[in-house]
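Engineer: Sequence and predicted model, in that order:
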Amino acid sequence: MKIRFIIIVSLLVLSNSLYAQKETSKYKLGLNYGQASQDNFILGDTDYNYNNHFLKVQVNYLISTSNKWNYELTIEPSMYFVKYQLLNEQFIRPTDPNYIELRELYTQKRRFNEYALNIGLIVRYALLKNFSTYIQGSVGPMISGDDTERLKKGFAFSDILGLGFSWKQKNVILDLRFTLRHNSNLDLSLPNSGHNSAGIETGVSFNL
């Protein structure tokens, strides 16, 4: 929730510079691939396994630049291919209706897809002429293809926080990024414990 609020406020503040730009704005278009998991030393939770690999189309818009700092709007339509399994059947309590059937259902390994549209901000710092590091924060709507004991299928939100490095050669930019991701639905429907994952993604993009 705090991440969403900070990102939204930052976008509103920085959007004013869109009208102050005197130079032609620069766009970048790219494609990223990555893998992420809940089962790691950062997020390890013995209740469930949540693993995915994903594809992202990435569109970046240069909002402003100052010395070695760049501020970019980023839009990422994404598709996640998920493998999921409940590990701790006690997460579903006996007080829940049909808890035995639900335990049998959710402890089975399952596959489903998620579709997200994240919008956010990248703050980039140039370490060298063609090499930079950046932080990224984004939020956006998501559609999940199946129920889990932690999240109702259908509409939810995808929150992403990332740390990355980019290397640029002429109009080609190569990316390596570590990301943390959280999915939940603001209690619009239950359950809403959400899914967490941490992963690595790589990509290539081009200046337009």
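Structural biologist: Noted; the coordinates are in hand. Numbering: from 1, shown residues only.
Engineer: From here on, just use CA atoms for contacts and neighbour counts.
Structural biologist: Noted.
Engineer: Phe206 touches Leu174, doesn't it?
Structural biologist: No. Using Cα atoms under 8 Å, Phe206 is not in contact with Leu174; the gap is 9.0 Å.
Engineer: mind listing the strands for the protein?
Structural biologist: Remark: strands assigned in the chain by DSSP state E are 27-37, 48-66, 69-86, 110-126, 131-144, 154-169, 172-184, 195-207.
Engineer: Flag every buried residue along the third one.
Structural biologist: So that's strand 69-86. Neighbour-count burial for strand 69-86, counted by 16 or more other Cα atoms under 10 Å, picks out 70-80, 82-86.
Engineer: for the second one, same thing?
Structural biologist: By neighbour count, and taking 16+ other Cα under 10 Å as the criterion, the buried residues in strand 48-66 are 48-64.
Engineer: which ones are touching the closest residue to Asn196 other than its chain neighbours?
Structural biologist: Spatial nearest neighbour of Asn196, chain neighbours left out: His182 (4.6 Å); criterion: Cα to Cα, 6 or more residues apart in numbering. By Cα atoms under 8 Å, 6 or more residues apart in numbering, the residues touching His182 are 158-160, 194-197.
Engineer: ok, and here's another one to check against it:
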Amino acid sequence: MGITLGDVFPNFEADTTAGRIKFHDWLGNSWGLLCSHPADYTPVCTTELGRMAKLAPEFKKRNVKIIALSIDSVQDHHGWTKDINAYIGESSVQNLPFPIIADEKRELAVQLGMLDPSERNKEGLPLTARAVFVIGPDKTLKLSILYPATTGRNFDEILRVIDSLQLTACKKVATPVDWKAGEDCMVLPNISEEDVTKLFPKGIHIKALPSSKKYLRFTPQP
């Protein structure tokens, strides 16, 4: 099982720390970020959810709703939240700025292809891997990254990728290696020279190459 880029993301129903949700209704017209976690009260996950909480304003600025998933119960999630907030210095805060899905039966983990067979709990059951899913307002999957349970995510990179996804969804550009918001973009190969002037009034510059092919066309970010 699993889901690939361009697929409609499953409209699952689940219990969360913010009540029961139906995913598409919860998402509405926003972008979405779903991050899965191996289990509650685990060290790497605690640092990750703390980082997500700290970055919540950045995701909100980008119209991205964030949600986490772990294989334990809602009650466990609420208890774990206290540890997460203590870790980031927010001990007086009762909730996180996003819900956590309870996936006790691993149904979503199986449906979305998120299990890590090499990492198992004390009962011998596979843990959920660190999946990252970015879902567009059209409810289709725009990005997936799968980390093993032992490696924490880089949320600065996730924000960078979301910036690229949102830009390239509405502008006829691609983003080059290590691109950050505000830097030059690349003109798509299928855009003719005749259309370049109309589409990119800020102009373009072409990198000279030994092949003499003019495919490395850069333009200021639209």
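Structural biologist: Okay, I see it. For clarity, every value in this text was computed on a predicted model and none was experimentally measured.
Engineer: Can you give me the TM-score here?
Structural biologist: Aligned and superposed, the two chains score 0.22 in TM-score terms (TM-score structural alignment, normalised by the length of the first structure); 82 aligned residues with a Cα RMSD of 5.6 Å.
Engineer: if we can go back for a sec, mind picking the one among the buried residues of strand 69-86 of the first structure that's closest to Gln169 of the first structure?
Structural biologist: Asn70 (17.3 Å; Cα to Cα).
Engineer: any idea how far Leu159 of the second structure is from Val64 of the second structure?
Structural biologist: 10 Å (Cα to Cα, to the nearest Å).
Engineer: Could you pull out the strands in the second structure for me?
Structural biologist: 13-16, 19-22, 31-37, 64-70, 100-102, 115-120, 126-128, 130-135, 141-147, 173-174, 185-187, 205-206, 217-219.
Engineer: quick revisit: tabulate the contacts of His182 of the first structure (TSV), appending distance to Glu101 of the first structure and neighbour count.
Structural biologist: Converted to TSV, the contacts of His182 of the first structure look like this (distance: Cα to Cα, whole Å; neighbours: other Cα atoms under 10 Å):
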residue	distance to Glu101 of the first structure	neighbour count
Ser158	29	25
Asp159	31	24
Ile160	33	22
Gly194	21	18
His195	22	19
Asn196	25	22
Ser197	27	23
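Engineer: how many other residues sit next to Tyr147 of the second structure?
Structural biologist: Using other Cα atoms under 10 Å, Tyr147 of the second structure has 15 neighbouring residues.
Engineer: again with Leu55 of the second structure
Structural biologist: 15.
Engineer: how near is it to Ile158 of the second structure?
Structural biologist: From Leu55 of the second structure to Ile158 of the second structure the distance is 11 Å (Cα to Cα).
Engineer: cool, Thr47 of the second structure as well?
Structural biologist: 16 Å.
Engineer: Am I right that Arg181 of the first structure is in contact with Val139?
Structural biologist: No. Arg181 of the first structure lies out of contact with Val139 (Cα under 8 Å); the separation is 9.7 Å.
Engineer: what's the overlap in contacts for the two?
Structural biologist: Joint contacts of Arg181 of the first structure and Val139 (Cα under 8 Å, 6+ apart) are 158-160.
Engineer: Would you confirm that Val64 of the second structure contacts Leu34?
Structural biologist: No. If you go by Cα under 8 Å, Val64 of the second structure and Leu34 don't touch, sitting 10.2 Å apart.
Engineer: Looking at those two now, which is surrounded by more residues?
Structural biologist: Legend: neighbour count by other Cα under 10 Å for Val64 of the second structure and Leu34, higher for Val64 (23 against 17).
Engineer: Spatially nearest residue to the more buried one (excluding sequence neighbours)?
Structural biologist: Using Cα to Cα, 6+ apart, the closest residue to Val64 of the second structure is Trp31 (4.5 Å).
Engineer: Report how many residues lie close to Leu108 of the second structure.
Structural biologist: Neighbour number of Leu108 of the second structure under other Cα under 10 Å is 24.
Engineer: To clarify, my last question referred to Ile173 of the first structure.
Structural biologist: Count around Ile173 of the first structure with other Cα under 10 Å applied: 19.
Engineer: Buried ones in stretch 82-89 of the second structure, by neighbour count?
Structural biologist: 82-85.
Engineer: The closest residue to Tyr125 of the first structure other than its chain neighbours and Leu161 of the first structure: what is the separation?
Structural biologist: Excluding its sequence neighbours, the residue lying closest to Tyr125 of the first structure (Cα to Cα, 6+ apart) is Trp69, at 4.7 Å. Trp69 of the first structure sits 19 Å away from Leu161 of the first structure when distances are taken as Cα to Cα.
Engineer: ok, back up a step: so the residue nearest to Val64 of the second structure touches Lys65, yeah?
Structural biologist: Yes. The criterion here is Cα under 8 Å, and Trp31 of the second structure meets it with Lys65 at 6.2 Å.
Engineer: Mind listing the shared neighbours of the two?
Structural biologist: With Cα under 8 Å, 6+ apart, Trp31 of the second structure and Lys65 have no common neighbours.
Engineer: Would you mind measuring the gap between the ends of stretch 120-134 of the second structure?
Structural biologist: 26 Å.
Engineer: can you check stretch 122-137 of the first structure too?
Structural biologist: 7 Å.
Engineer: Can you list the neighbours in contact with that stretch?
Structural biologist: Counting by Cα under 8 Å, 6+ apart, 3, 7, 68-74, 120-121, 159-169 sit against stretch 122-137 of the first structure.
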